[in-house]
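1. build me a model from this:
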Amino acid sequence: MSNIKLIIEERAANIGKFMVGRLLPFRQKRMVGPFIYIDHMGPVKLNERENFDVLAHPHIGLSTLTFLFEGSIMHRDTLGNAVEIKPGAVNWMTAGKGIVHSERTPDYLRDSPLFMHGLQIWVALPKEFELMDPQFSHIEESDIPSWMEGDLQFKLVAGEAFGRKSPVPVFSKLFMLEIKSKTRQTVNIGDELFGESGLYILDGAIESGGNVYEPKQLLVAKDSTLCEFTIQENSTIYIFGGEPFAEERFIDWNFVSSSKERIEEAKEKWKNQSFPKIEGEEDEYIPYPTYNKK
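-> Got it, this is the predicted structure:
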C-alpha cells in the first residue's frame, strides 16, 4: 500500500453505554466511496448489571451494516423484524425514506457478563434510492463468501471483489473485505478494486514503504490500487470502499442525505414523534440531541 494518502486514527466517541473508536466521518475525509460512518465498538466487557441498550432511533438515506466479532445484539425495527446478531453474520438495514430501530442485549443474556466487540457502519445510498421504502436483510456467516489464497483467509463481507459477490443487497458499487493471516507474508491486491479504498487494521500490523502501521489506524489510499503490502503474523484487516457519489452527502445525527431540506424534515418528524414506532417500544426512544452533530 505504497500510495497511502491519509492516516486516520481512531478517535474516542461516547455512544452512551461505552466509548467507541470513531473512524469516519473525518474532517479531512468525510467518506471513502459510499462509506460515510464507521465506529469500532469495544472490545469492552459489560458486567451482569450492564447491558448494551441503544433505544429506538431513526435513520434516513443510508444502509447500516453491523458486524460483530464478539457479543450479541437483538435488532428490532419498525418493519417488524426481531433478529439476534451474532459474530460473523451481517445485519444490513436500508433506511431509505425512513426507519426506526433499536439494538439491545438479548433477554437471555441480560443478567450475565458480556463482551462486546464489532463494527458499526453506515453506507450512504445513491441519490435515486434515498427515498426508497425501507428494507432489512440478515445474512448468516455461512452464506458470506470466504476462501483461502495460500495462507491468507479472505471473506467478502459486502459488495463485489475478486470475481465474487456477497449476498448482502447493496445499492451501489462497493466492497468490504476481511483478510486474516497467521503468518507474515506479502498481500498483492493488484487492480481488483475500484473507486476509493481504505484499509483498517483490527489486529496485528502491516508494512508498506518502510513503515509499520498498527491497530486502530485507517489508511486511505490515493486510488483504489492498493498494490502490495506485507501483513504481519496474526493480523486481521478490513479493506473497504467503492465508487464515490457525484453529489455531496450531508450528515446530521442519524440522518444522511444529499438534501439539507430532507434532513431538516426528518429532524422535525422525529421531534414530533411522527416516525413509525417499534411494537412494544412505543415509549422508549432517543430524543434528537440538539447539540450533538457528527
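2. CA only for contacts and neighbour counts going forward, please
-> OK.
3. what sits against I286?
-> By Cα atoms under 8 Å, 6 or more residues apart in numbering, the contact list for I286 reads L55, A56, H57.
4. can you point out the buried residues in the helix or strand hosting the first one?
-> Assignment of secondary structure by DSSP states H and E places L55 within strand 53-59. Residues of strand 53-59 classed as buried under the neighbour-count rule (16 or more other Cα atoms under 10 Å) are V54, L55, A56, H57, P58, H59.
5. check which element follows it along the chain.
-> Assigned by DSSP H and E, the successor of strand 53-59 is strand 62-70.
6. which other helices and strands does that following strand contact?
-> Strand 62-70 sits against strand 90-94, strand 114-124, strand 255-257, with contacts defined as 3 or more Cα pairs under 8 Å, 6 or more residues apart in numbering; DSSP states H and E.
7. buried residues in the shortest one?
-> To tie it back to what came earlier, the one meant is strand 255-257. F255, V256, S257.
8. excluding sequence neighbours, find me the nearest residue to E243.
-> Leaving aside its chain neighbours, E243 sits nearest to G195 (4.3 Å; criterion: Cα to Cα, 6 or more residues apart in numbering).
9. my guess is that neighbour contacts G242, does it?
-> Yes - with contacts counted by Cα atoms under 8 Å, G195 reaches G242, the gap being 4.7 Å.
10. okay, and the common contacts of those two?
-> Residues touching both G195 and G242 (Cα under 8 Å, 6+ apart) are G33.
11. now, among the contacts of I286, which is nearest to A82?
-> Using Cα to Cα, A56 is the member of the contacts of I286 that lies nearest A82, at 13.0 Å.
12. want to put them side by side, so please do this one too:
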Amino acid sequence: MSNIELIIEEKAADIGNFLVGRLLPFRGKRAVGPFVFIDHMGPAKLAEHQNLDVPPHPHIGLSTLTYLFEGSIFHRDSLGSAMEIQPGAVNWMTAGKGVVHSERTPEYLRTSDTSLHGFQIWVGLPKELEQMEPEFHHTEASAIPAWEENNVQYKLIAGEAFGKKSPVPVYSKLFFIEIKNKEKTKINIGEHLFGEVAMYVLEGTVNLEGNEFGSKQLLVAKNATLCEFEMNENATVYLFGGEPFPEERYIFWNFVNSDRDVIEQAKLDWHDQNLSAFPKVAGDEDEYVALPKAILKHR
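-> As a prediction, this is how the structure comes out:
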C-alpha cells in the first residue's frame, strides 16, 4: 500500500517584485504538521534593478522561518531587529499578537548582480500562544546540528529528531531536516519521525515506491513513521513535519489564527495603520504593503 497521500506541484506566486514557487497551503492539504505555508524562492539571478524588496507587512499567530541556500536577505522588524541572513543560518520570527517586518536585498549588494535561493516558511502557533508577545531569534549556520551517517549528511534545521535538538526556539513538536548524499543510498528514518511529514527534493532525484521524483514537488506521506526512500547520486532533500494541531488554522493574507474574529480585527488594524497593534519598522518607515481590498470586510 502506498504511503504517498498527495503530490503537490509548485505553483508560481508573486510576493511583490519576485516570483516564488508555492507549496503550501494547497486546496487538498492546508498544513503538514504545524507547517502552514512553504514558499520555494528561486533559484534566481538578480541584476541591480531586480533587488528583492518586500516592504513592511504584518503577521499574527505564526512563526516565520527563513532558510537560504544562496544569496542574502536583510530583515528588519517592529521589535527593532535588523539582521542579515546568509546561507545556512535561520531567521525565526514569532509574530504572536502582531509584528511587522520587511525583507530586502542588503544595501551593500544592491548595485551588484546577485542570486537568491531558499525557503520562506510559516509555522502555526499552538492555540494558547497565538496571542504571545512577538519575538525574533537568529541562529548562525555553525549552531545548526549537523552529522554524517553511512556517508549521508544530515542537518536538523529546526525542531527535534534523531535524539537531537536544534537551537531554533520552536513552540510545537516539529522537525525540519536536510539530507544530502553523493552515492545512491537507501534512507529509512521513520523511527526518528512523528506526526505528519512531507518531502521536497531540491537537487537530484529520489525513488519512492517504484517511482522517481525530482524537484518542484512536495510529497506528502500518510504516515511519518513509514518514511523510507532511495536517494540517487548527489541528491538533496528536505523533510518538513510534526504533530498537527487539534484545531483548524485559518489563513487570510499574512494572518494565521484559529479564531476568525482575531483575523478580522488584524485586518482592520492594519488597514487603519493602528500603531498600537502594528508598530512601524525602525529604519524602514516610509512605505508598507497595503491590505488587499478583496479581503477587507465591510464595517
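13. one step back: how do the contacts of I286 of the first structure look in the second structure, which are kept?
-> Retained in the second structure: L55, A56, H57, out of the contacts of I286 of the first structure (criterion both residues aligned by TM-score structural alignment, their matches' Cα atoms under 8 Å).
14. pick the one among these closest to S112 of the first structure.
-> L55 (20.0 Å).
15. residues in contact with the closest one?
-> Here L55 of the first structure is in contact with H101, S102, E103, R104, E284, Y285, I286 (Cα under 8 Å, 6+ apart).
16. same deal with P134 of the first structure?
-> L79, M93, T94, A95, G96, K97, G98, I99.
17. how close does the corresponding residue of the first structure for L193 of the second structure sit to A205 of the first structure?
-> Per TM-score structural alignment, the equivalent position to L193 of the second structure in the first structure is L193. Distance, L193 of the first structure to A205 of the first structure, by Cα to Cα, to the nearest Å: 21 Å.
18. how about a markdown table for the buried residues of strand 255-257 of the first structure, with distance to V168 of the first structure added?
-> Shown next, in a markdown table, are these (distance: Cα to Cα, whole Å):
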| residue | distance to V168 of the first structure |
| --- | --- |
| F255 | 22 |
| V256 | 20 |
| S257 | 22 |
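19. could you find the closest non-adjacent residue to L226 of the first structure?
-> L226 of the first structure's closest residue in space is M1 (Cα to Cα, 6+ apart), at 4.9 Å.
20. isn't that neighbour up against S224?
-> No - contact between M1 of the first structure and S224 fails when scored by Cα under 8 Å: they sit 10.0 Å apart.
21. if I pick the aligned partner of K280 of the second structure in the first structure, what's in contact with it?
-> Correspondence of K280 of the second structure to the first structure, assessed by TM-score structural alignment: K277. Residues counted as contacts of K277 of the first structure (Cα under 8 Å, 6+ apart) are T78, V100.
22. K277 of the first structure belongs to a helix?
-> No - counting by DSSP: H, G, I helix; E, B strand; the rest coil, K277 of the first structure falls outside a helix, being coil.
23. distance check, it against S224 of the first structure.
-> Taking Cα to Cα, one finds K277 of the first structure at 41 Å from S224 of the first structure.
24. likewise H59 of the first structure?
-> 29 Å.
25. cool, and P289 of the first structure?
-> Distance from P289 of the first structure to S224 of the first structure, by Cα to Cα: 36 Å.
26. which of these two has more neighbours?
-> S224 (24 against 9; other Cα atoms under 10 Å).
27. isn't that one up against L193?
-> Yes - assessed by Cα under 8 Å, S224 of the first structure is found in contact with L193 at 5.7 Å.
28. which one is Q153 of the first structure nearest to, not counting chain neighbours?
-> K180 (5.0 Å).
29. ok, L116 of the second structure next?
-> Leaving aside its chain neighbours, L116 of the second structure sits nearest to G71 (4.5 Å; criterion: Cα to Cα, 6+ apart).
30. check contacts around that neighbour.
-> G71 of the second structure neighbours (Cα under 8 Å, 6+ apart): Q86, P87, T114, S115, L116, H117.
31. ditto for A44 of the second structure
-> S115, L116, H117.
32. buried residues in stretch 146-161 of the first structure, which are they?
-> Neighbour-count burial for stretch 146-161 of the first structure, counted by 16+ other Cα under 10 Å, picks out S146, L152, F154, K155, L156, V157, A158, G159, E160, A161.
33. can you give me the strands in the stretch 151-294 of the first structure?
-> Secondary structure of the stretch 151-294 of the first structure by DSSP state E, counting those that start in this stretch: the strands cover 152-161, 164-165, 174-181, 185-190, 196-203, 206-208, 211-213, 217-221, 227-231, 235-242, 250-252, 255-257.
34. which residues does H101 of the second structure contact?
-> P55, P56, H57, P58, H75, R76, D77, S78, V281.
35. let's see it at 6 Å
-> Listed by Cα atoms under 6 Å, 6 or more residues apart in numbering, the contact set of H101 of the second structure reads P56, H57, R76, D77.
36. same deal with L116 of the second structure?
-> G42, P43, A44, E70, G71.
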